[in-house]
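Novice: below: sequence and its predicted model.
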Amino acid sequence: MPCKVHLVAGHKFQATLLTSLTFCSHCDGFIYGFGKQGYQCKGSYRVVHKRCHSEVENQCKLMEKDSPSESNDERDGQVTHNFAAHTYFKPTFCNHCGSLMTGVIHQGLKCKDCGINVHKKCDKFISHGCNQRS
């Protein structure tokens, strides 16, 4: 029997079994428990607590990909992230979906300007407002 899909702010959340350490992308709390512990968006891969899925307010980036393309350097006056492949030497979690970066080398991407860490599959869902370090 397929799992029920919950539509919230354009996200298509579905209950999921988390097989690695994961933090909620809404409240930043650790997701734990037995069975299907959290809800994951089928489009943007965001993972949230079951109790947090109905509180998500920001729109799913999957819905925005049909909008007209914008400049690669600026969107709404904000600077885009400068991502590069990165090898992590200590446990690091994705700033988008909250899951642990796994692998031996080049586990994810790190912004050279603000230091945000994301999976390669999650980079297209990150907002384009880079908070560059001074």
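Specialist: Perfect, I can see it now. Given the structure is predicted, the values throughout are model-derived calculations rather than measurements. Numbering: from 1, shown residues only.
Novice: drop to CA atoms for contacts and neighbour counts, all remaining ones
Specialist: OK.
Novice: so what does the host helix or strand of residue 63 touch, helix or strand wise?
Specialist: Assigned by DSSP states H and E, residue 63 belongs to helix 61-64. For helix 61-64, there is no helix or strand it packs on, judged by 3 or more Cα pairs under 8 Å, 6 or more residues apart in numbering; DSSP states H and E.
Novice: pasting the second one now:
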Amino acid sequence: MKTIIKELLKELTLNGKKPFQYKILAKADDKLGISDSVSLTNLLMQWHKKIKRGFPFAQYQNDHLQLSELMQAKYKILFENCPELSELYELKNDKIYFNSSLTNEEKQEILDYVDENYKIVRHSYGRRS
């Protein structure tokens, strides 16, 4: 795996956790705000997860991540402010794909890395009884 991809994956899988000094995602965090940046990168990482709450996580069964119109605009800002993302992904209109230059082995290596290193954090909102 290329060094830049490994460093980017490290930041993407740890995004939103404190304390962590971002280097690659710093400009995007500044432009979008930490909340939007974390939400966008979490969605990317969740797309790669194999299991979610004990059930197979179906999103990666697609070869792309489908975006709403609002998400499309935010991802455009993310990609503009973090050009290193183009090493991993291609943003095409309302979809995100793996970079077409990646081999199937590299894609699998990325999927395995995310599955091992990214933990989905479940948040509960509402009243407690």
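Specialist: Alright, I've got the coordinates. Keep in mind the model is a prediction, meaning the values are calculated, not measured.
Novice: and the TM-score between them?
Specialist: Remark: TM-score between the superposed chains equals 0.25 [TM-score structural alignment, normalised by the length of the second structure]; 71 aligned residues with a Cα RMSD of 5.8 Å.
Novice: would you mark the buried spots in the helix holding residue 63 of the first structure?
Specialist: Within helix 61-64 of the first structure, the residues that count as buried by 16 or more other Cα atoms under 10 Å are 61, 62.
Novice: same question, stretch 34-48 of the second structure
Specialist: Buried-residue list, stretch 34-48 of the second structure, by 16+ other Cα under 10 Å: 36, 37, 38, 40, 41, 42, 44, 45, 46, 47, 48.
Novice: out of the residues you listed, who's nearest residue 9 of the second structure?
Specialist: Here the nearest of the buried residues of stretch 34-48 of the second structure to residue 9 of the second structure, counting by Cα to Cα, is residue 45; it sits at 9.1 Å.
Novice: what strand or helix carries that closest one?
Specialist: Per DSSP H and E: helix 34-48 holds residue 45 of the second structure.
Novice: distance of the residue lying closest to residue 64 of the second structure once chain neighbours are set aside from residue 55 of the second structure?
Specialist: Among residues not flanking residue 64 of the second structure along the chain, residue 97 sits closest, at 4.7 Å (Cα to Cα, 6 or more residues apart in numbering). For residue 97 of the second structure, the distance to residue 55 of the second structure equals 23 Å [Cα to Cα, to the nearest Å].
Novice: what's the answer for residue 30 of the second structure, then?
Specialist: 35 Å.
Novice: those two: which is more packed in?
Specialist: residue 30 (11 against 8; other Cα atoms under 10 Å).
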